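> Sequence plus the predicted model coming up.
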Amino acid sequence: MKPLHAFSLLLALCLEPPARARWSARRTPDPLEATTLTTVSEIFRGPLEGRRLSVMVDVDTEKSVDIDKLLSIMDDEVYLTRTGGEGDLGPEAFESELEGNIVEGEVPYENVSRELVVAGNIIEVGTTSNWASLHFYELPGLPPDVLVTLVDDQVPWPLVTPPPWWGPSTVLIISLSFQCTAARVFQMELVERTTWVAYLCPIQVPGDQPRFSVLSWQPFDPNQKLLSLGLWEPESFSTFSQLFIDRFKSMGGHTLNVASDDDDAPLLFLDENDEFEGTCKRILDALADTFNFTFTLTHGAPDYDTCNSQFGFALPRPPPLPQWRSLVYPFTWLVWAGVGGILIFTGLVYFLLTYTQPVSPDVSLPGAFGVIMMGLVNQAPTKIPASWSLRMFLAGWWITAYIIVISYNCNLIAVLTVPVYPKRIHTLEQLAVSHYRLCMLDYGEFVPDALLESAEPMMSSLGRKMDLVPVTDEGYYGQEDCAAHVLDDRNAHIETYAYLKLTYADMELLDSVYFMKAQIYEGNLAFFYQKHTPWRRVLDRGLQRLVESGFVAHWQNDIIDRYTKAGKVERDSSPQPLALGHLQGVFFLYGLGLATACLIFLVEYRLIKRKGHRVF
């Protein structure tokens, strides 16, 4: 048999004689004791098989059941807690975090190792008699999650007044008295704050061995009655869920009071009708419909907090590029260079091809380039070359020029109606090397220190450029000061991404800024419960389903999109007719052409006048 650990999560071990000497004079076990040992063995090999177990008994209970036999039928490691002995310190000694509350003692059972478990750590007492030699080591795996307690007339005090830092997830109570007091058992503090609870109560069966009745209790059941699951049979309670029913599958229409803050958009805030709205509100609505409860929200809670989402950056939207340059915006500079190179190459090739013909046409180098340029402005040459080689060459060029012209015209239409902006900053690397500093409210957030202490040079560079502004009680709590720095093209505003977008929407500044897609320091959104809330796991399952199904992300994006679109200026989305400003580039090019023509005219006029020819 594997060694069994003595579990003293709450109390000290008592100094008593060894177990064999103590039980050597015992009487023959009574029928209830035999039934108890058999039932415990069936439970440990059935619904609790493979679970991490701890056993709790009071010293007076050991008069009703042989603990040595009880431990001997267990195949897996368990942890033993004994209360009521001379060395028991009682609940007052364990109200704190057990600092210095370690009491040493002999283990009264030869098949139990000498160990103490305190606040999640094991304090191993050496197998020698050197009791002053104590050292800590972590428990392999997780601590026990199922507490099995045997109760008689004397109930172990941890069930009534458990330490505030201790709370098993599952409690199985086995009564050793035919006088069951189920109502008192289910009102014990440890039972009330435990999720999974089952109570085995013995009953007399005429002409047969005693049997155990399996009872449970649903705290939110409107009928407030004990729930009998039947008599214990290994076949009827072969799984954990059959023995420990879900006591909180329905909240029975009860009201949960939720501490909240109505100024935490997009999680929770007041809409235009002064009604609660937000992602958390929608989550609570879905959970309330599923688990049958109602809830109330508060407009402010000093002890309320949430874990933040990722931190994003707002930067000033750069002004549009000058409209008089609109004629060059349809193509990038690389495409313009490519088009220019093709023109030069095609013009030279066409000029050289003319001299390979049997009858060389009268075409100069400028004339060859003129023929090639005609294809880009939808002009045909006055005379088609007679050579088929030149005709095929021009046909290929005209098709290429036709495609270039169509692409240019299509892009030009878009450029004339949609403002063109310079390249923006979209990555943290670009932000780190830019002239922008960071701006953030000085409300004790970890981000400034985390950036400074980061081992990444890029992140530490951002931290060195951080400017903190004080928090105020008016307006947007000081966020408008950072917004002013952003509009002055000096800073990038850093804050939780969703809150940042909604804040700029409220300030009607969405048209003046843009938000980087790159974000830092992701954190989970969370609901906080009172410690040892028994129905927390029920709501956790509901929250997990909402997250995995995508509802939470959908609600969050829906709220952000709705309020940010409402904060944009309407003219951005309305059709705009072409104005004179959109055609600045055309008139600029036309004026440039007139000026060039005038210059050429003057040059020709002077040259002809010098030769003595009449101009007219």
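On my side now, so go ahead.
> From here on, just use CA atoms for contacts and neighbour counts.
Will do.
> tell me the contacts of A401?
Counting by CA atoms under 8 Å, 6 or more residues apart in numbering, A401 touches 375-376.
> Please report how far it lies from C410.
Distance, A401 to C410, by CA to CA, to the nearest Å: 14 Å.
> Is I404 inside a helix or a strand, and which specific one?
helix 388-417 (DSSP states H and E).
> before we move on, what about A450?
According to DSSP H and E, A450 maps onto helix 447-452.
> How far off centre is that helix?
In terms of CA atoms, centre = their mean, to the nearest Å, the centre of helix 447-452 is found 20 Å from the chain centre.
> next up, a second structure to put side by side with the first:
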Amino acid sequence: DLTFSFTNIIHQMNKCPITFLYGENGMFDRKKLFSHADYIFYVIKELSNSSNATFKRATYKDPSEFVIEGMNIRNIVIGWTTQKYDLGSTHDNGIPATVTEPLVTIDIVWLVPKAEQISNMNAFVKVFNYNVWIAVGVTLICTWLTWFLIISWKGKFTFDKLGLAFINVWSLTICGCIAQFPRSFALRITLLSYLIYVIHIQCALTSNMATILTTPRYDFQISNLEELAESGLPIYIIKSLQETQFNLNDTNHKLYTQLQKQLRPVSLSKLQKAFSRKIDVHQIRDNSMTGAYTIRLALLPDHFFAPTLNSLLNKIEESGIAVKMKNDFENEYFPKNVSKEENDEELTLPHLAFIFIFLGLGLSIACVVFCLEHVVHKFL
């Protein structure tokens, strides 16, 4: 069998056309939504300029037109593909092609519902986990009862002493002080031990109180693919993306199989309509199950222009031009927020509203109890 290949790089095309062929109503007709579409156009234009060719673009309805347009050896027709085979002669959708190394590599982003923001009261409670709060409560009760037993040991057990013990322990807990220093050595040891404990607990509780109350906090957030699979939520995906990234039907990978069952293929227009309104979402960037989404340029098999195309792609990649241009196009489409030094936000009334509500409830209950006591004392 006789085989031959082209190895020479063409530097002078004498204004011959280089045609970029792509499907109708695809991403190249929606460049406002796809930054990498402009980047691909930029690469092919640079290819045309470097070889003194003329850049043209054309669309097709049927992928077979790629073969028909390129059958004439004088035509240089470049297409694009997302298939993931190695460099060389292969096929995409049944059409023979010689593909390049990936021109664009895009992470797969999974968008999941953003967790609901919790109130400041719940945020305050979540400073410690529940085990710590239980330990704090048990410690308060044990210290209160110990104080009560010590002051009542040589006398009678009365509710007055029980209340006095609680007020002293509560005063130590909140203020770190009591009205009268105890004379009993046992009470002094109790006071000293509890005071050291309270100082450390208060430091842990109040050291970042302003940050806790001013920084939004959220309930449980799905943050990885394992949690997404466990949630059972439907995963809406563009059909073409499903065909290229989720194309394994027989797999023993449990997570992959579960995610595949949750897929719901939809059209691009339907997905765009869903995102026409503002939606709070959380992003999960993970290529472990699918591999990254890659875009490659394609020529007909063993095309004479393949060495020239690969040579240019290697040059712009090795020189760093590719990285710079990708970043420029991405920044143009998706401006990144300039990181600024964050100053501590001052506490406002909404941040502390739950404290005033708690105080109001306490004063209301105290007034009701006072009125009831007054009525009982007057009429009974």
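Arrived safely. These numbers come from a predicted model, not from an experiment.
> returning to what we had before: which part of structure 2 matches the helix or strand immediately after the helix holding A450 of structure 1 in the chain?
Counting by DSSP H and E, the next helix or strand C-terminal to helix 447-452 of structure 1 is helix 457-464. Using TM-score structural alignment, helix 457-464 of structure 1 lines up with residues 254-261 of structure 2.
> Now that stretch: buried residues?
255-257, 259-260 (16 or more other CA atoms under 10 Å).
> How about the secondary structure of the closest residue to L327 of structure 1 other than its chain neighbours?
Leaving aside its sequence neighbours, L327 of structure 1 sits nearest to G585 (CA to CA, 6 or more residues apart in numbering; 5.6 Å). For G585 of structure 1, the assignment made with DSSP: H, G, I helix; E, B strand; the rest coil gives helix.
> Count the neighbours of the equivalent of G585 of structure 1 over in structure 2 for me.
With TM-score structural alignment as the criterion, G585 of structure 1 lines up with F354 in structure 2. Burial of F354 of structure 2 is recorded as 16 neighbouring residues (other CA atoms under 10 Å).
> tell me the contacts of the residue positioned nearest the centre of structure 2?
The residue lying closest to the centre of structure 2 (CA atoms, centre = their mean) is Q283, at 3.2 Å. If you count contacts by CA under 8 Å, 6+ apart, Q283 of structure 2 has them with 109-112, 223.
> cool, L145 of structure 2 as well?
By CA under 8 Å, 6+ apart, L145 of structure 2 lies in contact with 162, 165.
> I figured E226 of structure 2 hits L255, correct?
Yes: contact criterion CA atoms under 8 Å: E226 of structure 2 and L255 qualify, at 7.0 Å.
> Contacts for the match of helix 457-464 of structure 1 next, please.
Contacts of stretch 254-261 of structure 2 (CA under 8 Å, 6+ apart): 226, 229, 235, 246, 251, 289.
> Quick one: the helices in structure 2, in order.
35-50, 64-70, 120-125, 130-152, 159-174, 185-206, 209-214, 225-231, 239-245, 254-261, 268-274, 306-318, 321-333, 353-379 (DSSP state H).
> any idea how far Q283 of structure 2 is from the equivalent of A314 of structure 1 over in structure 2?
Under the alignment (TM-score structural alignment), A314 of structure 1 maps onto L111 of structure 2. According to CA to CA, L111 of structure 2 stands 5 Å off from Q283 of structure 2.
> burial measure for V603 of structure 1, as a count.
Burial of V603 of structure 1 is recorded as 12 neighbouring residues (other CA under 10 Å).
> and if you look at L451 of structure 1?
Under the neighbour criterion other CA under 10 Å, L451 of structure 1 is assigned a count of 22.
> quick one on the thing from earlier: ok, now how distant is the counterpart of the residue nearest to the centre of structure 2 in structure 1 from V486 of structure 1?
In structure 1, the residue matched to Q283 of structure 2 (TM-score structural alignment) is F515. Counting by CA to CA, the separation of F515 of structure 1 from V486 of structure 1 is 12 Å.
> Repeat that for S461 of structure 1.
S461 of structure 1 is 19 Å from V486 of structure 1, by CA to CA.
> same check, this time on V148 of structure 1
Distance from V148 of structure 1 to V486 of structure 1, by CA to CA: 62 Å.
> The two - which one has more neighbours?
A direct count of neighbours by other CA under 10 Å for V148 of structure 1 and V486 places V486 higher, at 23 against 20.
> So that one, which state does it fall into?
Under three-state DSSP, V486 of structure 1 comes out as helix.
> Now do the contacts for it.
So V486 of structure 1 contacts 314-316, 492-493, 513 (CA under 8 Å, 6+ apart).
> Same list, those, but as TSV with distance to I372 of structure 1 please.
Rendered in TSV, the data for the contacts of V486 of structure 1 read as follows (distance: CA to CA, whole Å):
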residue	distance to I372 of structure 1
A314	49
L315	46
P316	45
A492	50
H493	53
V513	46
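> contacts for stretch 302-322 of structure 1?
Under CA under 8 Å, 6+ apart, the answer for stretch 302-322 of structure 1 is 259-261, 419-422, 424, 486-489, 491-498, 500, 511-527.
> Out of the contacts of stretch 254-261 of structure 2, who's the most crowded?
Neighbour max across these (other CA under 10 Å) = A229, 21 neighbours.
> excluding its backbone neighbours, what's nearest the alignment partner in structure 1 of it?
Matched by TM-score structural alignment, A229 of structure 2 corresponds to A432 in structure 1. In this structure, A432 of structure 1 finds its nearest non-sequential neighbour in L462, 5.7 Å apart by CA to CA, 6+ apart.
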